[in-house]
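Here is my input, please return the structure:
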Amino acid sequence: MNKLRWNGFWPVVFCAASFSAAGCGEVVRSGTLEAPVLNSAEVSNEASQTEKPSKKSPLLESAKTDVLNWPRRIIEDSKDAFLKKDNFSALLMAGGASIAMHHSNADKNIAGHLERHAAFHGFADESFNFIGHPGVHFAATGLWYGLSAENQDEFNRERAWTMMTALSVTGLVTVGLKGIRDNETPNGKKWAWPSGHTSSSFTVASVLHEFYGPKVGIPAYGLASVVAYRMMDTGDHWASDVVFGATLGWIVGHTIAGKHKKLEIAGLRVLPYMGNGDEPAAGIALVKQF
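Here you go, the predicted structure:
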């Protein structure tokens, strides 16, 4: 350890005041005061007693940023999902079809047939009810987000947050429409239209299809379809509830996941970069659209 030199009047005064404790008398040379040299054991002990700064959790930092930006992202993604001409037209057609089904006795005929030929009982019934529950989808997505953020995996963290956003938009719209329509299911439960299990399941399937292609998307759609059939088979929903719920989930999932398919970090899109100068260069660029 290098010796420290304290020059001037005040070090000498300090030395005189603490002569017996610090032993400064032996280190005053030519008007200059040298600090006593600490041995390695003392340095090690002092370093161990120094309080280390606490390391912030990557999960908490990511969650703080994403939650603060969540309302703005919900609004922007909702506009993209519902104000695009094709999406709006598809929702109008699905809504019209579901109204026609319900008022033409098609719903009652389908419900009566399924009641006589029910396919889901016991374990199968409860299993698909659990798999299609929106709360399960939110919990699984939260786990995906938490693990990715804690491991500083920005790619999967962004994808998990996109799934969370899509589920949130679907859930908010579904609950809002249920409250407005306020009709009963075949088995007498409240808030039938549209089916929340169906809309949430098709949202998950659509997002997975956008992110991972048909190899993951097709099985996910198959599972969502089984959930939708189960909701009709057990009398929890009319067929019209399922038709609109599936359309809603499909539109929201594809639109939002398609928009955020590319990696974004703190609102900046990550794109490949190739230099055009005299020396070739390759890397990534962070792009923000205003």
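
For the rest of this, base every contact and every neighbour count on C-alpha atoms.
Noted.

Output the longest helix belonging to this protein.
In the chain, taking DSSP state H as the definition, the longest helix is helix 154-181.

Give me the buried positions along that one.
Using 16 or more other C-alpha atoms under 10 Å as the burial criterion, the residues of helix 154-181 that qualify are 154, 156-171, 173-174, 178.

helices or strands up against whichever helix or strand comes after it?
Past helix 154-181, heading to the C-terminal end, the next element that is a helix or strand (DSSP states H and E) is helix 196-212. With contacts defined as 3 or more C-alpha pairs under 8 Å, 6 or more residues apart in numbering; DSSP states H and E, the secondary structure elements packing on helix 196-212 are helix 134-150, helix 154-181, helix 214-233, helix 239-259.

which helices and strands sit right next to the first one?
In this case it means helix 134-150. In this structure, helix 134-150 packs against helix 58-83, helix 154-181, helix 196-212, with contacts taken as 3+ C-alpha pairs under 8 Å, 6+ apart.

One more, so I can put them side by side:
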Amino acid sequence: MITKKMFFKICSILVMLLSMNYSNAQNFDINLLRDINIHRNKSLDHAFETITNTAVPISIATPVLIYSVGLIKKDSLTKKQAIYIGETFLASAFVTIALKDIIKRNRPYVTYPEIEPHAVEGSYSMPSGHTSSVFATATALSIAYPKWYIIAPSFAWASAVGYSRMHLGVHYPTDVFVGAIIGSGSAYLTHKANKWLNKRKHN
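I've put the predicted structure just below:
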């Protein structure tokens, strides 16, 4: 049986281990960002700014265009797929905004002056909103239309946006990683939720 004293000892050891791991992870995080941002090819800044600026417009336009095609063709399945992709974008945005406000991580250039931001952002850093939205869209598209010619360019675009956030010095690598997980997870969970609701509707 675990006594109260043993319990507190175990908790203390776990906290110490987690602190050590966090410290190592933080060092890895900023060192990787320094390699990407400080040693970047500055002639590519404009290209990466263009890529990063496609995140929200494409994420919004994709379900709108697919729904429009569904309306024109009077195809209810296409309209359902469009609604699913739109739901995924909204779910990922909601989770991202909530986590930013909970975690309240400063942008890397605030904590580390050597990081050169291409633009100063107004919100918190963790997770990356651009990355979560593009990975939500890419994953939802891949689930809705599981063809290689949809999957490959979708994830190539999403990865380019994620990388652009580090190149431009506005996000840590872990911000981008967590953003990608939130986006992909939102798409998967929304898909599962829709399947469950449809099954209940037909029972």
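
if I look at Leu9 of structure 2, how far off is Leu18 of structure 2?
Actually, residue 9 of structure 2 is Lys. It isn't Leu. Between Lys9 of structure 2 and Leu18 of structure 2 the distance, using C-alpha to C-alpha, to the nearest Å, works out to 14 Å.

ok, Thr203 of structure 1 touching Gly249?
Yes - the pair formed by Thr203 of structure 1 and Gly249 meets the contact definition of C-alpha atoms under 8 Å, at 4.2 Å.

about what we covered before: Throw the helices and strands packed on helix 196-212 of structure 1 into CSV and include distance to Leu286 of structure 1, thanks.
Putting those into CSV (distance: least, C-alpha to C-alpha, whole Å) gives the following:
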stretch, distance to Leu286 of structure 1
helix 134-150, 19
helix 154-181, 14
helix 214-233, 29
helix 239-259, 16
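
Now for structure 2: which helix has the highest residue count?
In structure 2, taking DSSP H as the definition, the longest helix is helix 4-37.

Could you list the buried residues of the next helix or strand after that helix?
Using DSSP H and E, the next helix or strand after helix 4-37 of structure 2 towards the C-terminus is helix 45-52. Judged by neighbour count using 16+ other C-alpha under 10 Å, the buried positions of helix 45-52 of structure 2 are Phe48, Glu49, Ile51, Thr52.

now do stretch 66-76 of structure 2
Ile66, Tyr67, Ser68, Gly70.

Identify the residue of structure 1 aligned to the last one.
If I follow you right, that is Gly70 of structure 2. Superposed on structure 1 with TM-score structural alignment, Gly70 of structure 2 falls opposite Ser148.

List the residues that contact its match.
Residues touching Ser148 of structure 1, when contacts are defined by C-alpha atoms under 8 Å, 6 or more residues apart in numbering, comprise Glu154, Asn156, Arg157.

Leaving aside the residues adjacent along the chain, what's closest to the second one?
The reference is to Asn156 of structure 1. Ser148 (5.8 Å; C-alpha to C-alpha, 6 or more residues apart in numbering).

For Leu114 of structure 1, see how far away that neighbour is.
Noted for Ser148 of structure 1: a distance of 43 Å to Leu114 of structure 1, by C-alpha to C-alpha.

Same check on Val175 of structure 1?
When distance is defined by C-alpha to C-alpha, Val175 of structure 1 is 26 Å away from Leu114 of structure 1.

Thr109 of structure 2 against Met166, yeah?
No Thr there; residue 109 of structure 2 is Tyr. No - in this structure, Tyr109 of structure 2 sits apart from Met166 without contact. The criterion is C-alpha under 8 Å, and the distance is 11.0 Å.

Compare neighbour counts for those two and give me the winner.
When neighbours are counted by other C-alpha atoms under 10 Å, Tyr109 of structure 2 and Met166 differ, and Met166 comes out ahead with 26 against 16.
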